[in-house]
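**Q** got a sequence here, can you build the structure:
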Amino acid sequence: MATSADDSGRKVVRHEAHSAEMLGGFHKMRQSKTLCDVTLWAEVSEKPFAVHKTVLASTSEYFSVMFTCGMREIDQDDIYLHGITLAGLSTVLDFVYTSELPVSMETIQDVVCAASHLQISSALALCETFLRDEISLDNCLYVMNLCNTFGLKQLAKEATDFVAKMFQDLVQKKSDQILDLTWEEFLPILQNNKLNASELQIFQTVVQWVEYEREVRVYEAKFLLEAVRFPLMTWEELHNEVLTTPFVLRDKEAHNRVATGFSYHSTPLMHHLCQSPDSQVRADTESLVIMGGWMDEGRTAEVLFLNDTLEVPDWARLANMPVARAWHTVVMMDNFVYVLGGFAKGVLCASGLRYDPRFNSWMKIADMWEKRFFPGVTWEGKILALAGSGLGKDTAEVETYTPDEDRWNPGTPLPRATHGHAAVVFHNKIYISGGRSSETPNLAALTDLYTYDPDSNTVVHKRHMKHRRKGHAMCALQGRLYVLGGGEIAPAECYDPYQDLWWTIPGLEGLGRVSAAVMKDFIYFLPEESVQVEYFDIDTGERTRTKPMPIKRFGAVCPVFLSEHFKLKTQHYYVFL
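**A** Alright, predicted model coming up:
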């Protein structure tokens, strides 16, 4: 018994078991065929089902339209349901009258077909729950195809993701199921960003599929090869494995696809101009990466990433930088990571490196004109080194790097020599905040915020921060700027560019020098004296710690797309590839 009040203030007493009792009453009436007013027949079946129109219309959109919109069946005593099996109809009707859905993997297709045809959404939802719970290596391809057949879009996506994750096991243990797929069924798997296989393994599986029924499938191979990302193979794989495949050599379209891979590898410095869907890492979300930095023992070349494919995300390793480095800046462009300046081999340097997550490899780029540590940003396809600290003095100079030319050129200087400042591109403007300048009295940290346009050589000063900061981080998220760290007790602040206003964010005090980046709508940050990266939810104000790093360090954090295949095989810190 439950009570509530209606709009007029009257007390409403509710019997919570009434609905179940009423449904039970209808079920008994159906069993005894009392007051049943229509008979349903499944396709190719001699078993009748006596039911009540009112009950059907209340639970099925199909029957609701049939019995209320003047269709001819409204006056018929017998209704024949084509395309619905006896098992499917019987199970769905049991659900309608009892709210219970007896189902197994042997009957699920019949039940989904009946529930879909009769538009009984609650029964379909239970079928989806059952399939989600029962999906396994043995049946995942069947579940995926079933969901696609009956338009269960969300579950079809989940099933395809499951197949993609289990792809290597399927190829090794259930290859017959892969080979039995039509090209239309196979294609979404090959297009999936979670596909757990190297591009060479993907190509080899396509070849096996073609050879299984060569006479027919050699003409369908072109559709599947469209999903193979040849630029993500090594030059040796393309030359030794792909070009030795007979049908690739004979098919002009296939040969042209392979040529894109060779073209990509022929000009490494031109990669920014050659980006396409084929050159993108198979990943839907970014992973947090820490590039080098300081450890108690000194500088480190080690590169870590937070592996979110594990039940509890843990740290694992990427390829080390060629040289240990700290106080460097990290800039992202086209999912390449540029590591610039800072200290290497014990001295301030002007050198730069580019990390390519497609091949987990490093490449040296041209040196800057000045040795320095500084903040950097990307701007109109170029990288800008913004002022910073050089050999014993601060600088206001700006340098611009053009990737396809591998060249640094002088840019328009900042208003004054500064180091320890932060910069971020936001709404097509470069925002610069804080820092310290030898031009200011007592070398005090600054509260400045201004926009800098290197094209028009204009600087527009904005409202100052509430707290002095240097060595802080600045991020753009959801239409606002956030600054954190850079002071022993300074709390984080948020800036609204439309109102030109700052306000304090509680809960992020005392961070000191900090490195930060935005990923998945959170601000991830690494304080200098911490062994843990944390992330901050700007909506709830909650701070959450990630798993501690194996060794304490203070490095530059950045979000990078890493392939699911790479993350799955590089599980933990002590697994090094």
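**Q** contacts and neighbour counts: CA atoms only from here.
**A** Noted.
**Q** and the helix or strand hosting His265, what does it pack against?
**A** Here His265, judged by DSSP states H and E, is contained in helix 252-266. On a contact count with 3 or more C-alpha pairs under 8 Å, 6 or more residues apart in numbering; DSSP states H and E, helix 252-266 meets helix 221-225, helix 235-237, helix 246-250.
**Q** one more, for comparison:
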Amino acid sequence: LSAPESEGLMCDILLKVKENEFPAHKSLLACSSDYFRAMFKSYTKESKASVIHLQVISSMGLQHILDFIYTSWLPLSFESLEDTLEAASYLQVTEAIGLCNQYIVNNLTLENCCFSANVATKFYLPDALAATEKYIISNLWRLLDLDFTGLLELNFRSLMAVVESDVSKVNESCLLNLVMMWLKHDKSRLTLRSSLLEQIRYGLIPVEDLRKVYTQSEVPLPDRLQHHNMCVIGNFLYVLGGEIESSQSETKTDPSFSVTSGVHRYDPRFNKWAQITGMLEKRCQFSCCVLGNNIFAIGGRGENGSLHSSVEVYNITRDRWTKVVELPCKIHGHASTVCKNTIYLSGGKSTEQTNTSKDVYSLTTVEGILCTGTVHICCIKTLC
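**A** Down below sits the predicted model:
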């Protein structure tokens, strides 16, 4: 049957993939493919068409499937496997899919097993997937030396199968290192970290190895800052406001700075900085402290030397800044601390002063303002 197709004899349909044309016979296509069988039924528009455009599959994949339809022989190699499976799946040629499945099972090697697992997962070939995962688990100790890059490209399901199994000749330290490297290889995988890391048996890993895995190199802030503030909540480091070095500075010896409202958070688990919702006002030389799940940003200096008396609060659960009751005066360069759910402010300079202030302010959970002498008690209700 290959001669009529290759010579275009008595062909009644032309299949087109981009610029490539493939003459064929509707009757043979309909007998071999559920896709074409449905397409060429009498009530469809395509049944009257002389040309069918196939946009999804590749020319190579279609050629292989046509060869199989006309000769019952399917040319397969690992280089063309994905194209062939894509065409067979799209055109619903189930016999060709079965042959691809068997080809993977019968031709597994150290060089192609990770690729085969990904292909089997992508096209849902359960027999091939089970065989490839069993092969990877049995030969993991070899793959860690020979094809570590292939392991980093392995799909999540297959890696989970590896981590969950009792892998011989591979210690738990190597498994942990593999998981950490796999997560770092693609940032989108970080959402899967809990599922993988829960499978590691940390009790079997020497303390020295754990320290090596979790010891991170220094990661600089995204911007150069001065006169900023910092605090810690839930083992996350927050860096708030400050003056950021301008990229348009004329000289490195005398850089220019501008006040920022930006906030960055450092995650020690992944050794990375992330920018989060910024403050409502630009601030430097201000104070910040933590009360419950809230970060208080208090006073400080804004743009063009203007001073702030405002206080704003960041709720980490809601990822939102809110302004609360202001201080009695504008102040910057002060210090703050927390004691028994009360924030105490001391020192700094206000608009009326040339010397450092000796006033003390306290922010508590009671609403109202009370001023007595040189001691100001400013009470602000804590946000939930």
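**Q** of the helices and strands packed on helix 252-266 of structure 1, which stretch is the most buried?
**A** Burial of those is given as mean neighbour count (mean count of other C-alpha atoms under 10 Å); helix 221-225 ranks first at a mean of 19.
**Q** residue range for that helix in structure 2?
**A** Helix 221-225 of structure 1 corresponds to residues 193-197 in structure 2, going by TM-score structural alignment.
**Q** picking up where we left off before, the helices and strands packed on helix 252-266 of structure 1 into TSV, with extra columns for distance to Ala422 of structure 1?
**A** TSV is the format used below for those (distance: least, C-alpha to C-alpha, whole Å):
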stretch	distance to Ala422 of structure 1
helix 221-225	45
helix 235-237	40
helix 246-250	51
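**Q** tell me where the stretch 101-250 of structure 2 has helices.
**A** 113-122, 126-138, 140-146, 148-152, 156-164, 172-185, 193-197, 207-214 (DSSP state H, counting those that start in this stretch).
**Q** could those helices go into CSV alongside distance to Pro23 of structure 2?
**A** Converted to CSV, these look like this (distance: least, C-alpha to C-alpha, whole Å):
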stretch, distance to Pro23 of structure 2
helix 113-122, 29
helix 126-138, 33
helix 140-146, 45
helix 148-152, 39
helix 156-164, 40
helix 172-185, 44
helix 193-197, 50
helix 207-214, 59
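**Q** so which of those helices gets nearest Tyr35 of structure 2?
**A** Among those, helix 113-122 comes nearest to Tyr35 of structure 2, with 19.8 Å by C-alpha to C-alpha.
**Q** now that closest one: buried residues?
**A** Neighbour-count burial for helix 113-122 of structure 2 flags Cys113, Cys114, Phe115, Ser116, Ala117, Asn118, Val119, Ala120, Thr121 (criterion: 16 or more other C-alpha atoms under 10 Å).
**Q** what does stretch 70-80 of structure 1 give?
**A** By neighbour count with 16+ other C-alpha under 10 Å, stretch 70-80 of structure 1 contains the buried residues Ile74, Asp78, Ile79.
**Q** just checking, the first one touches Met66?
**A** Yes. The pair Ile74 of structure 1 / Met66 is scored as a contact, 6.6 Å apart, by C-alpha atoms under 8 Å.
**Q** for Arg299 of structure 1, which of the helices and strands packed on helix 252-266 of structure 1 is the nearest?
**A** helix 235-237 (33.7 Å).
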